[in-house]
Each structure stands twice: as C-alpha cells, then as structure tokens.
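Chemist: Sequence and predicted model, in that order:
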Amino acid sequence: MSLTLRYHNLSRNNNFDLIRFFAAVFVIYSHSFDITGHQDIEPLKVLSNNYISIGTLSVYVFFVISGFLIQQSYDRSSSLLKYLFFRVIRIFPALIGMIVILVFIIGPFLTTLPLTEYFGNYETYKYLFNCLCLKLYFYLPGVFVNNIIGSSVNTSIWTLPIEIMFYCFVAFIGQIREKKYKQALFVLSYIFILWVSIGLNQTSMLLHNVVFFIVGILLYRFRYTIKLTPWAIVISILCFIVSLFTSGDLINIFFVKYLRTLIFTFSLAYLIIVLAFVKNQLLSFDNYGDYSYGMYIWAWPVQQILIYYYPSMSQIENFILGVLLTFPLSILSWHFIEKRALKLKKLPFFSFPLVYLKQ
C-alpha cells in the first residue's frame, strides 16, 4: 500500500532547500534574458507560446513550497506570537542587510550623482524606508540609469509583500477552531481566487500567485489522504506537460483557461512534493544551509551591476557570472545573518493567551 504524504513528512529530511535553491538559480537564468534585453527569446516563453517564463514558473515553485511549509510552521507553533515572530526573523534580517548594503555601499559607489547629492536626495531614503516596510520602491538616485532594462535596483523583492500577506492569511484562517471548516474555507478560497484571477486574464499577479500558495496549503492540510504513487506521478507529469504547452484558440475560452490553470497548479504542486520527499535525500543539501533566499534577493542587483560594467555581455555570460557571484553572497548571508537570526527561535516565549492555535 502506498504511503500518505503525512508519513513522508514525519521526517525533517527532505529536499525543499535543494528545490528552492534550483528555483533561485532558474530565476537568475530567466532574469538574465530580461537584463540583457532578450526577454522575447526566453526558452520557456517561446515553447509555451508566451504562457509562462522559467522565472515565473520558479516563483510558483517558491509559493507552493511556502504554502506547505508556512502552514506546517503554523501548526507546530504553540502561539500566534511565536508563529509571527518566526516568520519575521526568517524574512527581515537578510532583507535589511541587503537593503543597507545597497543604499550605503553599492549605491554611493555606482551612482552618477555627487555623493552629497546622492545622500541628500529624498529618493535615497524613500528607497530605504519603503523597502524596509515592504512598501516596494525599486530605484536609487543615479544608480543603473543607463542599464538596458532600466534602473531598478532590486525587482525580485516584489514577491516579499505577497509572502507576508500569506503569513497573515494562514494565521487568520487558523483561528477557526473546527478543522472541517478550515479545510472547506481553504478549498473555497482556492476556487474563488483562481476564478477571479483567470477572469482578470492574470492582470492581477497578486491573486494568481495566491493560487499557488493555497495549493501548497491544501497539500499539507490533506496530507493524511494524499498518496505519492507511481501512477499519480506519471499522470501529474503528463498533465503538467499538456497544460504547459497547450496553445490555440481553444485556450482563450474561459472554462478551458480555468481548467488548464487548475490542472497546471495541482500537477506542478504534486511534482514538487514528490521531489521534496524522494527517498534518499538528494545531496543532503540541507546539511549545508538554506541559501535560496540569499540567492533570490541578491541576484538582481548582482546581474544589474554586471550589465552596468559590461553592457555588451551576452545572456549566458550574465547568467553564469550572476550565479558565480551571487552564490558566495548567499553563503555569507546565511551564515552571518539568517542562521544567526534563526537562533532567536530558542528564546523563551509564552503562549499568546487570547489566540487559539491548536488543531
């Protein structure tokens, strides 16, 4: 008899860190086309008839995993205060370090403005404080103004406010005491948000990304019944390929578009979970650290710096150098900022008396 997802998830040995690391690398690969001005020839966009890019697919991978792990984090936390604190120390320390370095070291070094004008410019502090508050603003005065894609200092962090919203969403739904109502509400939320996002023709990136996050939550919440079987894996692979590469006039019909996205989200999510719990943990990657977040937040500025100094560089050069330079930064970020911040989890906390968390 095939084992349920819950059995596989009993062990902390999994490949989530490895999957997220490769997702971050693929984001760098996809961005290398944008940053060098070749976005129209990004391979997956071409093959899928402009349905999706490798970077967007990788972001969806991040969101599915986030949904699964954040719901798990919530269930294992003894209080709402502890849950929220753990989320804050995972996101903000590395983000703050990156923003401070960009504003006070990289920005002054690369700006076309005199330093007095740079530090006296309102835009400098608008970037600093807006990014620290996750009210996104991407520009530092005089920095990257002649780059091919424009002067955005760090476009990638657009996903972080959505991530924070996810944390709050999980906490809000978690206040419902009846387990069956929680399950139903998550399912209804998925159906409604998917319907609305398709109806908007995906102009609402927020809603469309929430779909993938909720799928991750659903996989966790139904872990007692979901089984990882060879047939399910084969069917998921076929569904994923068909939904990814199907094109033509039929796709423009609302119901077909809805069904395509439904199949795409669940097949992708199922395959991610399969890879996460492959027997014999791949490369024992989590023994070294979780470098994906550092890779993700540092890659864009590194790639922009490369094109700043070498405007004629090719896409593949930007990708390879981007990975080679970003990886050491992610190692430093993990060992000197993120890992140390996570040690704060060991601080004593009292359960928040007004909030029910137990299932």
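Modeler: Sure, I can see it. Numbers count the residues shown, from 1 in each chain.
Chemist: C-alpha only now, for contacts and for neighbours.
Modeler: Noted.
Chemist: ok, L44 to S66 distance?
Modeler: L44 is 23 Å from S66, where distance means Cα to Cα, to the nearest Å.
Chemist: Put this next to the first one:
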Amino acid sequence: MGKGILERLSLVPFGGRLPTLADRFDSRANSIGALRLVLAFAVLVAHCWPLVLGRSMLGSAESMRQTDVGKLAVYGFFVLSGFLITGSALRFSLPRYLWHRALRVLPGLWVCLLATALVMAPAVAYYERGNLDGFWNHPDGPLQYLWANWTLAMDQWTISGILADVPYGRGLEGGGPVNGSLWSLRYEVLCYIMLAALVAASVLARAPGAVVLLLLGTTGSSSKTSAGATGSSSGHPSTVNSALTRLSGPSTNSSSSTWPSYFCSARSPSCTPTGCP
C-alpha cells in the first residue's frame, strides 16, 4: 500500500506520466564526467597490452576475439559524449555549437601535436640513437608531422623513424606511430558535423524518431559492406576497418600512413604490419 502511494506521488511532478531521461537528468549533478574518466583510463590500460607487451588487446582472448576492453570503453565513452553533445546542439545556436566544438578539440590537439613533435619525439630519438643527426630534416620529420596533422587530417603517424624497435613499431616501414589514438578525432568531428546538419534541418527537434531510423539504416548498410568485404585480398581489414581505411585516403604502403595496420592489429594477433587477412 505504502509503496503504491510513493510511486504515485513520484509521478506528480511529471503530470502523472512516467518521467523521461530528460526529466531526470541534471546537467550539473551527475556522474558522467567520472564515468568518462574511468572509460578513458580503461582504454589507456587496454592499449598497454599491444603497445608495450606486444600482445592482443586486453579482453580479446577472453572474449574469443569478439571484443576487448578498449573497444567496449571507446563505445561507452562515445555514447556518453554523444548524449552530452546532442544536448549542447539543442541548447545553442548552430554557430555557437560549432564554435564550442572547435574550442573543445582544436586547442588540445595543437598542444598535443606540438608536445609530441618538439618535445617527446626528439627526446625519444636522442634516447634511441644518442644524437639527433637527420632528425629535423627527415622526410617524415617533426615539422612535416605538424603540417600534415594540424587540421585533423592525420596523414602522418610517424616522426623521423623513431619507435621502430618497440613491439608496435617492429616491421612497420618508417617507424612506429607516435600517437595512434588520434585516429578517432576525424570521426568525432564527422559526427559533430552530422549532428549540426540534423539540428539545422530541425530533425532533432521535430522528428527525433527519424534519427533512430537513420542509425538503423546506416548500421545495416555498414553490415552489408563488411560482409561483402570478407575474404577480400586487398590487404585491408575485412570489417569496419576496411571502410575506415578507404576513407583515410593514403595507402598503407606509405611510411607516413601506418594507422590502418595499427588500428586492426591491436585487435587481432593474426594481423601483420602491412595489413590484416
């Protein structure tokens, strides 16, 4: 009896209807920031297996290569971020939303690229070789790294051939990737743009159900593409990685574009430095 009264009372502020997520969510008093921190740390820990130990991603063997801790953490992080970013797109005008997204990504990226190219890379090169001979004027040198990547293009992953002897760099022409985790930025920005288009077309405000249909259609199309790519001898991954590789532009034969092999071999021990079966 008492429980039923409490349940009915809890619906009073919502006009007698069941409360929605928008009703319950508090933009300030929530734990989303803490959850995203935990998920980001999980990605960091999971990547230690292939990057440091030369093994498959944490959780890959336990799930019989169906998934891994890093992949699940990335999915969770993107879902939570998408929830927050959608709220931002609905609250602000389109120019202000895009300005906020640019401020969120670009300054941090530029600081990261500068620190990587001008501090970390020379320090690693000096540690590995005992000098910096040929470092600054290398075809894939630090200045070229900055120029190739400052607009989110991420067309160069190595710097002056460093990290060639670490587990993840062995066998890769031109050295190992210095910050492979930046692969996700271009797709994050692509989602920002898609969300902006949905807001501009008033789809989110007037027909949010259409977004679900669009997502289902996109997922189905991707599944068919992945299935059709199975058994391909192109040397690229035969799953979603194949589509990402085609979108990235440069071939994996280039010393500066090692990200497709980096991306797939972290998840499959059968991958080689030049591609996946």
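Modeler: Perfect, thanks for sending it. Keep in mind that this is a model prediction, so the values were computed, not measured.
Chemist: So the residue nearest the centre of the first structure: helix, strand or coil?
Modeler: Nearest to the mean C-alpha position of the first structure, counting by Cα atoms, centre = their mean, stands F62 at 3.7 Å. What DSSP: H, G, I helix; E, B strand; the rest coil gives for F62 of the first structure is helix.
Chemist: circling back to that earlier point, between L44 and S66 of the first structure, which one's more packed in?
Modeler: S66 (23 against 19; other Cα atoms under 10 Å).
Chemist: Can you tell me what L21 of the second structure aligns to in the first structure?
Modeler: Under the alignment by TM-score structural alignment, L21 of the second structure pairs with L5 in the first structure.
Chemist: Relative to V103 of the first structure, how far out is that match?
Modeler: For L5 of the first structure relative to V103 of the first structure (Cα to Cα), the value is 44 Å.
Chemist: Could you do V274 of the first structure as well?
Modeler: For V274 of the first structure, the distance to V103 of the first structure (Cα to Cα) stands at 41 Å.
Chemist: quick revisit: doesn't A23 make contact with the residue nearest to the centre of the first structure?
Modeler: Yes: counting by Cα atoms under 8 Å, F62 of the first structure does reach A23; the two are 7.2 Å apart.
Chemist: what about the closest residue to F33 of the first structure other than its chain neighbours, how many residues close to it?
Modeler: Spatial nearest neighbour of F33 of the first structure, chain neighbours left out: Q39 (4.8 Å); criterion: Cα to Cα, 6 or more residues apart in numbering. Residues near Q39 of the first structure, counting by other Cα under 10 Å, number 18.
Chemist: what do we get in the second structure for Q39 of the first structure?
Modeler: Checking TM-score structural alignment: Q39 of the first structure goes with R55.
Chemist: Tell me the secondary structure of its match, please.
Modeler: Three-state assignment for R55 of the second structure (three-state DSSP): coil.
Chemist: Please apply the same query to T219 of the second structure.
Modeler: Per three-state DSSP, T219 of the second structure ends up helix.
Chemist: is it true that Y127 of the second structure lies in a strand?
Modeler: No: looking at Y127 of the second structure with three-state DSSP, it is helix, so not inside a strand.
Chemist: And it, how close does it get to I162 of the second structure?
Modeler: When distance is defined by Cα to Cα, Y127 of the second structure is 10 Å away from I162 of the second structure.
Chemist: Tell me which of the two has more neighbours.
Modeler: Between Y127 of the second structure and I162, I162 has the larger neighbour count (other Cα under 10 Å), namely 24 against 12.
Chemist: host element of the more buried one?
Modeler: Assigned by DSSP states H and E, I162 of the second structure falls within no helix or strand.
Chemist: wait, doesn't it sit right on Y168?
Modeler: No: contact criterion Cα under 8 Å: I162 of the second structure and Y168 do not qualify, at 11.5 Å.
Chemist: Does the counterpart of F21 of the first structure in the second structure lie in a helix or a strand, and which?
Modeler: Superposed on the second structure with TM-score structural alignment, F21 of the first structure falls opposite L37. Per DSSP H and E, L37 of the second structure falls inside helix 32-48.
Chemist: Many thanks, have a good one.
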